[in-house]
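Q: Next comes the sequence, and after it the predicted model I'd like to discuss.
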Amino acid sequence: MQDPNPTTSTNVPLFSVIIPTCDRNEMLALCLERLDPTVQQYDPNRYEVIVTDNGTKRPAEGLIQERFPWVTWVRGPGGGAAANRNRGAIEARGEWLVFTDDDCQPDTGLLRAYDAAVRTIQADAMEGAVHPIGDPDLDMAECPINLHGGLFWSANVAVRAAMFHRLGGFNPRYPPAGHEDEDLYLRLREHTPVPFIADARINHPIRIFNVGSAVSRIPLRAQSTGLYYSLNARRLGIRRFTTLVRWIYKPRLMALLKDLVRGRPRSAFIELLWVLYGNVLVLRCWFRETRQLSREAVA
């Protein structure tokens, strides 16, 4: 499965780092500064950086031309983050695709750690650590933390390009960023182990959302969740409707209780909305997608 001696050609990089972005130039600049060849503790001939840009108000092309000329800028396809990442993968020349996000701050040893793993571990996909910057226990704080593996957050994952394209990449049907990485993870696990590389580290700032923004995101996130459970029912072992109900309600109720105990009233309010409204949308989407899949199977 794994070539123990990955290519060392200076014409073909080992890693293609792919960063989807959309109108977040300040965050993107901080991310790219950490991937600069003078900052990364890794041979600059062994990697490339590709930014795929869905921005319409503030495209990042000018920023990259002025400050980061070593980065390849590509106009994104529109849609969501999944399609944007796939666009970058099409342009990539590397044997491995390393995905991160524009609001992440890669550790200076990120690529060196992945390189060491590629040389010693038999796998076609890996996930790295995502550490929070700030206090994740603040009210309305959000951050994709991954300290022990088994999550495959797209903020820090690496997939062999051949395997990525074989599986069709991220599923672009997921509307916002959410569950498309977990969907790919389940498909990858059918073909390869996915080890956790603790030294391949990304730092992710804590984001504090206001209530209005959190409420407005519920419908699209519910749609993504329903799609995820319908497409992956077999992989997840969901054979009964009651199993799905338990899976989506139990963590929300536990999160609601945790927020109340820790004095996070706004976060508790959002969890309550998910219990009363968001999960209903999840079940509606799951029913709709499941019926469609059944019709397609019969046809």
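A: Arrived safely. Numbers count the residues shown, from 1 in each chain.
Q: hey, let's count contacts and neighbours off CA atoms from now on
A: Fine.
Q: need the helices for this structure, in chain order.
A: Along the chain, counting by DSSP state H, helices occupy 25-35, 61-67, 81-91, 110-120, 161-166, 180-189, 211-216, 218-231, 233-236, 241-261, 265-273, 279-298.
Q: any idea how far residue 266 is from residue 69?
A: 43 Å (Cα to Cα, to the nearest Å).
Q: who has more neighbours, those two?
A: Comparing residue 69 with residue 266 by other Cα atoms under 10 Å, the one with more neighbours is residue 266, at 17 against 11.
Q: Pretty sure that one sits against residue 213.
A: No. Contact criterion Cα atoms under 8 Å: residue 266 and residue 213 do not qualify, at 12.0 Å.
Q: Residue 208 contacts residue 136, correct?
A: No. If you go by Cα under 8 Å, residue 208 and residue 136 don't touch, sitting 9.3 Å apart.
Q: here comes the other one, which I'd like you to weigh against the first:
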Amino acid sequence: MASDIHEADGPVDVSVVVPARNEADYLRGTLASLAGLDTDYEYEVLVVDGDSSDATPAIAREYGATVLEGPGTSIAAGRNYGARRASGDWLAFVDADTRVRADYLTELLGYAEATGLAAASSRCRIAGPRRAKIMEATINYVFPRLERPILPGFNLLVHRSAFEDAGGFPDVPNEDTAFSRRLGRRYPTGYCPEVLVESSGRRIEAQGLTGTLVHYLRLDRERLRASRARRGGA
């Protein structure tokens, strides 16, 4: 029997937005993990259904999540739609194949507040073949060291005001990378060093994160070279 997701007793601290289209095979695990959160923060869970033809909406209701009929055009559109309907001061974006650990909100939001960040992600575990483990290492040890850290859309906490100021997720390929770079130009962002989520590696290659990483590493390397050249010429 499914455990109902926690219902906030008062003002909502965090709105967890889960975009989902035909995710019946994965969504139960995600929602069960959200129902099992151990936190003093008040939170709500919004599942944005992208015109699913399977049991996705029924499963979301089974777990007590709020189901929103989203546009179904892209994951960026789904996330943005959920954000518009959310009531929390903070927005947590989690994909339908991502499971959070019981201390997810306590650790990630606590870290963001303690360090003055407008947005944060955390280290993760990614299930799958060797390529997925390479991507896991990249997210955990390379993304945080970029001048503007890339915050993966499957594990992203951001203050509502910063999210709105940055214009939400752009409807482009690698929307989370584009959003991270735009947000990082205006606000401090970073990574909690704890492993707080576990996710499927099924979309890593399709999302093109590796190619995007190479592109931004090249840009950051050129930035560092230019900075050293300026110091050397001073």
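A: That came in fine, so what should we check first? Quick caveat, the model's predicted, so the values are computed rather than measured.
Q: still on that earlier bit, and the helices of structure 1 as a markdown table, adding distance to residue 101 of structure 1?
A: Below are the helices of structure 1 laid out as a markdown table (distance: least, Cα to Cα, whole Å):
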| stretch | distance to residue 101 of structure 1 |
| --- | --- |
| helix 25-35 | 8 |
| helix 61-67 | 16 |
| helix 81-91 | 9 |
| helix 110-120 | 14 |
| helix 161-166 | 18 |
| helix 180-189 | 12 |
| helix 211-216 | 20 |
| helix 218-231 | 18 |
| helix 233-236 | 27 |
| helix 241-261 | 26 |
| helix 265-273 | 24 |
| helix 279-298 | 26 |
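Q: and residue 212 of structure 1, how many neighbours?
A: When neighbours are defined as other Cα under 10 Å, residue 212 of structure 1 has 9 of them.
Q: Check residue 165 of structure 1 too.
A: For residue 165 of structure 1, the count of nearby residues is 14 (other Cα under 10 Å).
Q: right, so of the helices of structure 1, which gets closest to residue 18 of structure 1?
A: Nearest to residue 18 of structure 1 among the helices of structure 1 is helix 81-91; the distance by Cα to Cα comes to 5.9 Å.
Q: Could you tell me where the closest one falls in structure 2?
A: Aligned using TM-score structural alignment, helix 81-91 of structure 1 spans residues 75-85 in structure 2.
Q: starting at the chain centroid, how far to that stretch?
A: The chain centre lies 12 Å from the centre of stretch 75-85 of structure 2; the measure is Cα atoms, centre = their mean, to the nearest Å.
Q: in that stretch, what counts as buried?
A: Within stretch 75-85 of structure 2, the residues that qualify as buried are 75, 76, 77, 78, 79, 80, 81, 82, 83, counting by 16 or more other Cα atoms under 10 Å.
Q: Determine the longest strand present in structure 2.
A: Scanning structure 2 for the strand with the most residues, using DSSP state E, yields strand 189-200.
Q: post-alignment, it versus structure 1, mean distance?
A: Following the fit onto structure 1, the mean deviation recorded for strand 189-200 of structure 2 is 1.7 Å by mean Cα distance after the TM-score superposition for structure 1.
Q: Can you name every helix or strand that that strand contacts?
A: strand 98-100, helix 104-115, strand 119-127 (3 or more Cα pairs under 8 Å, 6 or more residues apart in numbering; DSSP states H and E).
Q: can you tell me which residues contact the nearest residue to residue 18 of structure 2 once chain neighbours are set aside?
A: Counting by Cα to Cα, 6 or more residues apart in numbering, residue 47 is the residue found nearest to residue 18 of structure 2 once chain neighbours are left out, at 4.7 Å. Contacts for residue 47 of structure 2 (Cα atoms under 8 Å, 6 or more residues apart in numbering) come out as 17, 18, 19, 20, 60, 65, 66, 67, 68, 82.
Q: what about 6 Å?
A: By Cα atoms under 6 Å, 6 or more residues apart in numbering, the residues touching residue 47 of structure 2 are 18, 19, 67.
Q: roughly how far apart are the aligned partner of it in structure 1 and residue 245 of structure 1?
A: Here residue 47 of structure 2 is matched to residue 51 in structure 1, going by TM-score structural alignment. Going from residue 51 of structure 1 to residue 245 of structure 1 by Cα to Cα gives 39 Å.
Q: try residue 196 of structure 1
A: According to Cα to Cα, residue 196 of structure 1 and residue 245 of structure 1 sit 30 Å apart.
Q: These two: who's more crowded?
A: The neighbour count for residue 196 of structure 1 versus residue 245, taken as other Cα under 10 Å, is higher for residue 196 (21 against 14).
Q: what about that one, distance to residue 91 of structure 1?
A: From residue 196 of structure 1 to residue 91 of structure 1 the distance is 26 Å (Cα to Cα).
Q: for residue 212 of structure 1, same thing?
A: 37 Å.
Q: Likewise for residue 29 of structure 1?
A: With Cα to Cα as the criterion, residue 29 of structure 1 and residue 91 of structure 1 are 21 Å apart.
Q: With residue 186 of structure 1 as the reference, measure out to the match of residue 47 of structure 2.
A: Going from residue 51 of structure 1 to residue 186 of structure 1 by Cα to Cα gives 26 Å.
Q: swap in residue 242 of structure 1?
A: Residue 242 of structure 1 is 22 Å from residue 186 of structure 1, by Cα to Cα.
Q: between these two, which one's more packed in?
A: Neighbour count, other Cα under 10 Å: between residue 242 of structure 1 and residue 186, residue 186 has more, with 14 against 9.
Q: Just give the nearest non-adjacent residue to the more buried one, would you?
A: Nearest non-adjacent residue to residue 186 of structure 1 (Cα to Cα, 6+ apart): residue 235, at 7.0 Å.
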